[in-house]
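> Okay, here's the prediction I keep looking at, along with the sequence it came from:
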Amino acid sequence: MSNADPVLNISIFAAFVLITLFIVYRVSSAGTTTDYFAAGSGFTGAQNGIALSGDFLSAASFLGIAGAIAVHGYDGFLYSIGFLVGWLVNLLLIAELLRNTGRFTMGDVLSYRMQQRPVRAAAAVSTLMISFIYMIAQIAGAGSLVALLLNVHSAGGQALVIGGVGVLMIFYVLVGGMKGTTWVQMIKAVALMLCVAMITLFLLGKFGYSLTSLMQQAAERNPLGERIFSPGAQYGKDATSRLDFVSLSLALVLGVAGLPHVLMRFYTVPNALQARKSVVWATCSMAVFYLCTLVIGFGAGAVSGTDAILAAPGGENSAAPLLAYRIGGTVLLGVVAAVAFATILAVVAGLTLTASASFAHDVYANVFKRGMAEPDSEVRVARLTALIIGATSILGGILVNGQNLAFLVSLAFAFAASANLSTLLYSLYWRRFNTLGTLWGIYGGLGTCLVLVIFSPVMSGAPDSILPGVDFAWFPLRNPGLVSIPVSFLCGYIGTVFGERDEPGRAAEMEVRSLTGIGAHGRR
């Protein structure tokens, strides 16, 4: 990349940032809590579906998965399968019922028939934790991308880049609220689809439109050889790695339905029908995207070679930008970088908005103010929270710089499935479920997941750990989902059995509302 023109790269990059900032400023209307948190529930199912795909197709999808496929082959593509299949859980079990029952946050649903203050506080803790883990992966990805554009190799330089990029992303949320964020996500989703389609066509053209030739060269330039075409290159070494794959798969498939920033998007449409349409539109668009990433991933390995990818700033995450530079020069690299940055930007904006909304709406308005907060003060608290969360995530992004983004995001999925999925399903489908079961389910799953990650090879004891110089790991799996997700369901069940039954009339009322939507526009 020494021949790249940084001025042209940054010019394309800056133009995209300025255009999206202008759009956010023009469409923003954050006068009320409904405007700021749910965009006035004014988007159609198609619009929200495109925005959902924009929210979900993160740096992990574009940079992390392409890099994982380029380096590990078949095992890298497993991320794509898990991310996509997980949307069936949302489509069949969550989307419509959630839209009918809640208002702004996941805490609205969980606390509907429970004791308000402890349940909302637990929902906020879960949302903040998951959003933070997801955000550090995105901000680290943005830093790697800009470092690649500027050819910054030093750790200190990359840390400065990550900090600057994080500040820019937070600014979008403060200006635009949910409406501005949604428009950025729609623009980004369309740009991303066009970008991956263009790279796929250019790439196939380079190999005479022969996928066989492309994959043969990918095998020749990878130390694994033809093993990249079969499972096991990354997760088939021994019994532990195979268990790790099962754990990863469980987290990816079940985690989608527990991601707070995805769940919050269902409130931006007017009714449950549009919520279901949102999921269908999102699933179809993402299926096309993930098929393209398969070609891009193997193509990056074929054109750049595994050694060049791992040696670039950002490691595996540099596969797609390097490929763009090799097949389209500086102009295509600048376009890909701008689109990848927009990808990260939209996801971070959604995550920041979700986390700040959860604190402002669940904790400030309903725990501290007991439902008596003024709308202006709620929005003000949300913006202040966004600043704090953003600053913390920048520090986290610097700490995990260099880790594969798809892997980091899979940890967020494990937290989401462990803390949120059990309590959401129990709340929506089990009348006997009560406050104690909700608290045990959230804190039990969240606590188990956190402890297992801290004492796993993710943190220490391995060359690619976040803290490689020390070793305090005793849990062998890199993804804790295989243990923490069942623990969450079990804790929710045990808590319900030993807890006092909440008012049965509220359960019946929630069931009617979730299934029919009656009273959905007049909820508290």
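Ah, there it is.
> When you work out contacts or count neighbours from here on, use the C-alpha atoms and nothing else.
Will do.
> The nearest residue to residue 363 once chain neighbours are set aside: what secondary structure?
Distances taken as Cα to Cα, 6 or more residues apart in numbering place residue 121 nearest to residue 363, at 5.8 Å, with adjacent residues excluded. The three-state label given to residue 121 by DSSP: H, G, I helix; E, B strand; the rest coil is helix.
> let's bring in a second model and compare:
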Amino acid sequence: MTTLLAAGSHENNPVVNIVVFAVFVAITLYVVYRAGNRRSSTSHYYTADSSFSGRQNGIALSGDFLSAASFLGIAGAIAMHGYDGFLYSIGFLVAWLVDLLLIAELLRNTGRFTMGDVLSFRMKQRPVRAASATSTLVISFFYMLAQMAGAGGLIALLLDVHTKLGQALVIMVVGVVMVAYVLVGGMKGTTWVQIIKASILLVASTLITVFLLGKFGFSFSNLLSAATEHSPMGKQLLEPGGSYGRNGTTKLDFVSLSLALVLGIAALPHVLMRFYTVPNATEARRSVVWATVCMFIFYLCTLVIGFGAAALVGTDEMKSAPGGENSAAPLLALHVGGTVLLGIISAVAFATILAVVAGLTITASASFAHDVYANIFKKGKAEPADEVRVARLTAVAIGVLAILGGILANGQNVAFLVALALAVAASANLSTLLYSLFWKRFNTTGTLWAIYGGLGACVLLVLFSPVVSGAPDSIFPHADFQWFPLKNPGLVSIPFSFLCGALGTFAGRGKADPAKHAEMEVRSLTGIGSGT
């Protein structure tokens, strides 16, 4: 391991990493226990009784969203591909403007616990809630699978664990701790974990950025010059087209990916559910502003960290490390601050995975318990204590599935799983949300066509894309059944979802209820009737 690391003067000490990580887990579990409430209240378990301020929820939102892909993947992409790698950051950041302008306030005023509350407000309850829960569970599972698989891959670098069995054990530990967060603390405890994790992530990123700039006389130009000198791309590292400019197909692929990033994040279920943890729409808007500020600071830091890794670590060292380009930030921490800073970064990486998976788990369990159990099986007459018990059992089941899936997917293309989750969210959820909120004629048939049409098209196109087969970096590199040329289906599946929603609305026999639409419009714009 030490042969992969920095300049021979620093060595990776797994003991330090494990100790720092164990301290973080112990502290956060204690916080979750103290924040948790033993009351079997659906409002407390799902939304923490809407008791968080906009600032607190905004920091938690950034913690819920900044996954291992953001922290490690983007820094590595910038180190390897330069300008094109930073385009991921821009897409992630712009997505929050979509949330701020179109989603946050209206969603907070209209719903109560889940996205299914909004979509079924003026539609037939049972089929729409079933479709909403299906979409939420699929997105949450694939997003969670990516995090769990990422835990197994990163562990090889961070804790010097190289065996498949060792990585499987780490995935199990991550899954068990994540389920403990959700069972003990509910949404309130999980939110405090997100806040702590986001704060640590911002502090750690800022410290590395300051230390790194100090090595180059606090001159960003000097850092960029050093990065171009040590990169095989040379000055092209600072120019567009290094990764997506090779031909027309790759350019279209970038447009498709950007569309999925910007629109998918605005419809991720675990992000949408956070808007119900604040008391009113004003705090929901404030949440997005705070989240955007935190993201802006973080992504500026990743720009410096990425080019700093290109300058100090080098592409050869990153490629030969167990985590590949995902190892850029940890290796840079080792170069800049030695074993202690690497230990901190290790803890931050694990905290990132734990916090994001915990948020996904409570969202998926809430969707099943509230939309499927309470409103489909019990027809809206479920006892709150029973509903919370079902949610907790669902969290355990999802945790087990995530652990098994993460072990099976360990070493597979994690980026594919994240891209699939974002593409499904943009394809299935965004069209139905916008149509429900803004289109008076939109009906149940249109809702079902949009959700299932977008979901089906997205999954089908990915299955027959180069991500799964027909390329050296495919999941099945020795098979070739791909006919869709783009790696991300967003360019096709997102417009297709909007088209399905429109066609289904015109083809559907049931007419929309004008009174229900008027009530939804007043509630979404003013908050009257939403209980605030």
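Here it is on my side, so go on. Quick caveat: nothing in here was measured; it's all calculated off a predicted structure.
> TM-score them against each other, please.
The TM-score (TM-score structural alignment, normalised by the length of structure 1) is 0.97; 522 aligned residues with a Cα RMSD of 1.5 Å.
> residue contacts, the aligned partner of the residue nearest to residue 363 of structure 1 in structure 2?
Here residue 121 of structure 1 is matched to residue 130 in structure 2, going by TM-score structural alignment. By Cα atoms under 8 Å, 6 or more residues apart in numbering, the contact list for residue 130 of structure 2 reads 371, 372, 376.
> Any chance of CSV for the residues you listed, columns secondary structure and neighbour count?
Converted to CSV, these look like this (DSSP: H, G, I helix; E, B strand; the rest coil; neighbours: other Cα atoms under 10 Å):
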residue, secondary structure, neighbour count
371, helix, 30
372, helix, 23
376, helix, 20
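> from those residues, which is closest to residue 101 of structure 2?
Of all those, residue 371 has the smallest distance to residue 101 of structure 2: 26.6 Å, by Cα to Cα.
> Quick check: the aligned residue for that closest one in structure 1?
Aligned by TM-score structural alignment, residue 371 of structure 2 pairs with residue 362 of structure 1.
> who touches the nearest residue to that match once chain neighbours are set aside in this structure?
Closest residue to residue 362 of structure 1 apart from its sequence neighbours, by Cα to Cα, 6+ apart: residue 120 at 5.3 Å. By Cα under 8 Å, 6+ apart, the residues touching residue 120 of structure 1 are 107, 108, 110, 111, 362, 363, 366, 367.
> same check, this time on residue 410 of structure 1
Here residue 410 of structure 1 is in contact with 248, 251, 252, 479 (Cα under 8 Å, 6+ apart).
> before we move on, what about residue 428 of structure 2?
Per Cα under 8 Å, 6+ apart, neighbours of residue 428 of structure 2: 135, 450, 451, 452, 453, 454, 455, 494, 497.
> now residue 422 of structure 1
With Cα under 8 Å, 6+ apart, residue 422 of structure 1 has these contacts: 441, 485, 488, 489, 492.
> give me the element it is part of.
helix 422-429 (DSSP states H and E).
> Now rank the contacts of residue 428 of structure 2 by neighbours and give me the top one.
The residue in the contacts of residue 428 of structure 2 with the most neighbours, by other Cα atoms under 10 Å, is residue 454 (34 neighbours).
> Under the alignment, what does that residue map to in structure 1?
Residue pairing (TM-score structural alignment): residue 454 of structure 2 is matched to residue 445 of structure 1.
> Go through the helix or strand hosting that match and flag the buried ones.
Taking DSSP H and E as the definition, residue 445 of structure 1 sits inside helix 435-454. Within helix 435-454 of structure 1, the residues scored as buried using 16 or more other Cα atoms under 10 Å are 435-450, 452-454.
> follow-up on the earlier one: can you tell me which of the contacts of residue 410 of structure 1 is closest to residue 416 of structure 1?
If you rank these by distance to residue 416 of structure 1 using Cα to Cα, residue 251 comes first, at 8.3 Å.
> The closest one: neighbouring residues, count only.
Residue 251 of structure 1, neighbours per other Cα under 10 Å, totals 29.
> does it sit in a helix or strand, and which one?
helix 239-255.
> angle of that helix against helix 422-429?
Here the directions of helix 239-255 of structure 1 and helix 422-429 differ by 40 degrees (axes from the mean of the first three to the mean of the last three Cα atoms, to 10 degrees).
> Where does the next helix or strand after helix 239-255 of structure 1 end up in structure 2?
Counting by DSSP H and E, the next helix or strand C-terminal to helix 239-255 of structure 1 is helix 260-264. Per TM-score structural alignment, the counterpart of helix 260-264 of structure 1 in structure 2 is residues 269-273.
> And that stretch, how far out from the chain middle?
Stretch 269-273 of structure 2 sits 10 Å away from the centroid of its parent chain (Cα atoms, centre = their mean, to the nearest Å).
> Likewise for stretch 45-63 of structure 1?
Here stretch 45-63 of structure 1 is found 9 Å from its chain centre; the criterion is Cα atoms, centre = their mean.
> Structure 2: matching residues for that stretch?
Across structure 2, the stretch matching stretch 45-63 of structure 1 (TM-score structural alignment) is residues 54-72.
> Give me the residues contacting that stretch.
Contacts of stretch 54-72 of structure 2 (Cα under 8 Å, 6+ apart): 147, 150, 191-192, 194-195, 197-199, 270-271, 274, 277-278, 283-292, 294-295, 302, 326-329, 349, 352-353, 355-356, 359, 415.
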